[in-house]
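Asks: Mind folding the following:
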Amino acid sequence: MDRIVAAQVFIAINERGSLIKAAESLDMSRAMVTRYLAQIEQWAGARLLHRTTRRLGLTAAGEATLARCRDMLAIAEAIPVVADAEPDEPHGMLRIACSQSLGQASLAAAVATYLKRHPRTSVDLQIGNRAVDLVAERIDLAIRITNQLDPNVIARPLAICESVVCAAPAYLQAHGTPQRPEDLAQHNCLTYSYFGKSLWTFEHENQPLNVPVSGNLSANDSVVLLHAAIAGTGIALQPLFSAAPLLASGELVSLLPNYRPQSMGIHGIYTSRQQLSATLRTMLDFLTGWFAETMG
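Replies: The predicted model follows:
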């Protein structure tokens, strides 16, 4: 972890008197402040704070560490930084995490376009469907599709992810076409889950409708379910960005046109707004525009 930022965090904790107030003053999540405090205590090899229900106090080691943190910031401010000559020029590497479906359908192309515009940058794209620990795994930016954000993270809305219920023509010929969401109970539904049962949420006439569905195939990767749907295995609920080319080609058919599946937010997740690098800032701006053009 960045020792300069850690010093800023420790100073803010002592000046503000609490971790929550320090987080607010630094525009940082409470979880990140806690992690920086734990890391600086590990570096110091000692407990730095006395904590009670009402206040925080410095230990002897904490007083010495606070003085060193202030010295460190003073030195850092006095040293000219090479990058200061071009503070707004994106350069260096970004580690970005995202799901396979989003990476395959959109993000890989977006990143390639960004890299052409900013040749001094590079991207390490980490593909996976679990929620990564940004600090532990050194991730600069995680792109997540969710409506349930952790309140401790910093999130920038990038786009809205629409979904579609779809199936292959062969499946519909063999099993019929559902006319209402309730009809899905009679069909083999491919669920995004570790279990064989799930809830699909629709909106109809401005009212939410939750429908339990089940089937003989579930997976924790929507791309797997997409290919199963193409093969005629069952009915899938898919992100529109993944299904759109297959709907256009006729390999899949959109179902239940009068019922709108619940949309989800696409968010850029990062650890702190403080000292946001030019590369991360321009990437976030670029992705906002990219998704507006490709999903708008």
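
Asks: alpha carbons only for contacts and neighbour counts from here, please
Replies: OK.

Asks: just checking, next helix/strand downstream of the strand or helix carrying residue 266?
Replies: Assessed by DSSP states H and E, residue 266 sits inside strand 264-270. Sequence-wise, the next helix or strand downstream of strand 264-270 (DSSP H and E) is helix 278-295.

Asks: Which positions in that following helix come out as buried?
Replies: Across helix 278-295, burial judged by 16 or more other C-alpha atoms under 10 Å covers 278, 279, 280, 282, 283, 284, 286, 287, 288, 290, 291.

Asks: picking up where we left off before, which residues does the strand holding residue 266 contact?
Replies: By C-alpha atoms under 8 Å, 6 or more residues apart in numbering, the list of residues contacting strand 264-270 from outside reads 134, 140-147, 153-162, 284.

Asks: Could you pick out which of those are located in helices?
Replies: Filtering these for membership in helices, criterion DSSP state H, returns residue 284.

Asks: Only the buried members of the contacts of strand 264-270: can you turn that into a PyMOL selection?
Replies: Per 16+ other C-alpha under 10 Å, the buried members of the contacts of strand 264-270 correspond to this PyMOL selection:
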select buried, resi 134+140+141+142+143+144+145+153+154+155+156+158+159+160+161+162+284
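
Asks: Show residues contacting stretch 209-216.
Replies: Under the contact criterion C-alpha under 8 Å, 6+ apart, stretch 209-216 has outside partners 181-182, 184-185, 187-191, 196-203, 234.

Asks: Just the buried residues of those.
Replies: Judged by 16+ other C-alpha under 10 Å, buried ones among the contacts of stretch 209-216: 181, 184, 187-191, 196-198, 200-202, 234.

Asks: so which two of these are the farthest from each other?
Replies: The span of the buried ones among the contacts of stretch 209-216, defined through C-alpha to C-alpha, is set by 196 and 202 at 19.6 Å.

Asks: could the buried residues of helix 278-295 be laid out in CSV, adding distance to residue 118?
Replies: Listed next are those as CSV, based on distance: C-alpha to C-alpha, whole Å:
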residue, distance to residue 118
278, 11
279, 9
280, 12
282, 9
283, 10
284, 13
286, 11
287, 14
288, 16
290, 15
291, 18
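
Asks: Let's compare: structure for the following, please.
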Amino acid sequence: MAIFVQVVESGSFSATARQLGASPSAISRNISKLEHALSVRLLHRTTRKLRLSEQGEAVYQHCRQMLDAANAAMVVSGQGNAEPQGLVSVSVPKAIGHLVLHPHIPAFLQRYPKVDVRLRLEDRYMDLIDDHIDLALRITERPAPGLIGRQLMTIDHLLCATPHYLSRHGVPQHPQDLIQHSCIYLGETPNDARWKFRQAGKTVTVNVRGRYAANHTGVRLDAVRQHIGIGSLPYFTARQALENGEIVPVLPEWDFISNYHGGLWLLYAPSQHLPARLRVFIDYLVTCLGQAPHSKRLA
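Replies: This is a model prediction of the structure:
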């Protein structure tokens, strides 16, 4: 019913989808379920616009009143029960969830004993509505419009190898030198073996080769440690091994451009009354993962 109200007030499925961080098909399915439950046609759909049916107009008025009453109840309950409680469902890429987010969760659970956390570690895109997600962590340069976004950190990607490997095979001085090396890459698509670099406004693309490819950053890190070759790794995966000298950066004067590169954004649907459990979880992540810019509505 809440989604139905938003569709009516925004004027389209696509606008509502942008506002809620969902797909238009997810919005359409929700409206169809409501129509089926009420046994009434609520909207007349055309390719250009939506129009309320006569019954839909009456249902909309009642749903609008229901939402106003629910919002008022949330305000009252928030004033009377200040302690956060309930479930927080979070969608996060696998490596980020394992290596970046998970280490901070035990302390959060201890601090907020009435808040439960469900991590959905998936590299695929998850729909906030269809997949019942409260918060989504996504690596992107352009967050979805209509969502509330906070950038938590920057994800840098780099090339690494062991000193032993480089002593035997030489240290690349230019991206084109990688053609002569064994490279460890993602391996999910042919483009994963096309490595792109940028320096002083100049872009260089190299088709690399290697005997080992793996779509897990932890596996690629271990392969680098085993002197198999030069591997592409996000910095958060490689950091500890870099600090203790097990591995070293390769071509550090070049920016390595990867799909796994950009801002790590925490995204959620706009709401007049953000539940306390979400508010404290968001604030906690901002504190743990770095000082983020203020929350803003994405244009």
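
Asks: can you give me the strands for the stretch 101-250 of structure 1?
Replies: Assigned by DSSP state E, counting those that start in this stretch, the strands in the stretch 101-250 of structure 1 fall at 121-127, 141-146, 154-161, 163-167, 189-192, 197-204, 207-214, 218-219, 235-239.

Asks: Specify the stretch among these that is closest to residue 61 of structure 1.
Replies: strand 154-161 (31.5 Å).

Asks: Now the closest one on structure 2. Mean distance?
Replies: Here the mean offset of strand 154-161 of structure 1 against structure 2 after fitting is 2.2 Å, by mean C-alpha distance after the TM-score superposition for structure 1.

Asks: how much does that strand deviate in direction from strand 235-239?
Replies: On the basis of axes from the mean of the first three to the mean of the last three C-alpha atoms, to 10 degrees, strand 154-161 of structure 1 is oriented at 130 degrees to strand 235-239.

Asks: which outside residues touch strand 154-161 of structure 1?
Replies: Strand 154-161 of structure 1 has contacts (C-alpha under 8 Å, 6+ apart) with 28-29, 145, 239-241, 263-273, 284, 287-288, 291-292, 295.

Asks: Swap in 10 Å and give it another go.
Replies: Residues outside strand 154-161 of structure 1 that contact it (C-alpha atoms under 10 Å, 6 or more residues apart in numbering): 27-29, 141-146, 149, 239-241, 262-273, 284-292, 294-296.

Asks: Residue in structure 1 paired with residue 154 of structure 2?
Replies: When structure 1 is aligned by TM-score structural alignment, residue 154 of structure 2 is paired with residue 160.

Asks: that older thread, would JSON lines of the strands of the stretch 101-250 of structure 1 with distance to residue 95 of structure 1 be doable?
Replies: Output for the strands of the stretch 101-250 of structure 1, formatted as JSON lines (distance: least, C-alpha to C-alpha, whole Å):
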{"stretch": "strand 121-127", "distance to residue 95 of structure 1": "5"}
{"stretch": "strand 141-146", "distance to residue 95 of structure 1": "7"}
{"stretch": "strand 154-161", "distance to residue 95 of structure 1": "16"}
{"stretch": "strand 163-167", "distance to residue 95 of structure 1": "27"}
{"stretch": "strand 189-192", "distance to residue 95 of structure 1": "26"}
{"stretch": "strand 197-204", "distance to residue 95 of structure 1": "33"}
{"stretch": "strand 207-214", "distance to residue 95 of structure 1": "37"}
{"stretch": "strand 218-219", "distance to residue 95 of structure 1": "26"}
{"stretch": "strand 235-239", "distance to residue 95 of structure 1": "24"}
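
Asks: So which of those strands is nearest residue 11 of structure 1?
Replies: When the strands of the stretch 101-250 of structure 1 are compared by C-alpha to C-alpha, strand 154-161 sits nearest residue 11 of structure 1, at 21.4 Å.

Asks: Give me the aligned partner of residue 271 of structure 1 over in structure 2.
Replies: Residue 271 of structure 1 maps onto residue 269 in structure 2, with residues paired by TM-score structural alignment.

Asks: I'd guessed its match sits against residue 3; true?
Replies: No. The criterion here is C-alpha atoms under 10 Å, and residue 269 of structure 2 misses it with residue 3 at 11.9 Å.

Asks: joint contacts of these two?
Replies: Common contacts of residue 269 of structure 2 and residue 3 (C-alpha under 10 Å, 6+ apart): 17, 20, 129.

Asks: Compare those residues and tell me which is most surrounded.
Replies: Neighbour tally across these (other C-alpha atoms under 10 Å): the maximum, 27 neighbours, falls on residue 17.

Asks: distance of that residue from residue 120 of structure 2?
Replies: In this view, residue 17 of structure 2 and residue 120 of structure 2 are 21 Å apart by C-alpha to C-alpha, to the nearest Å.
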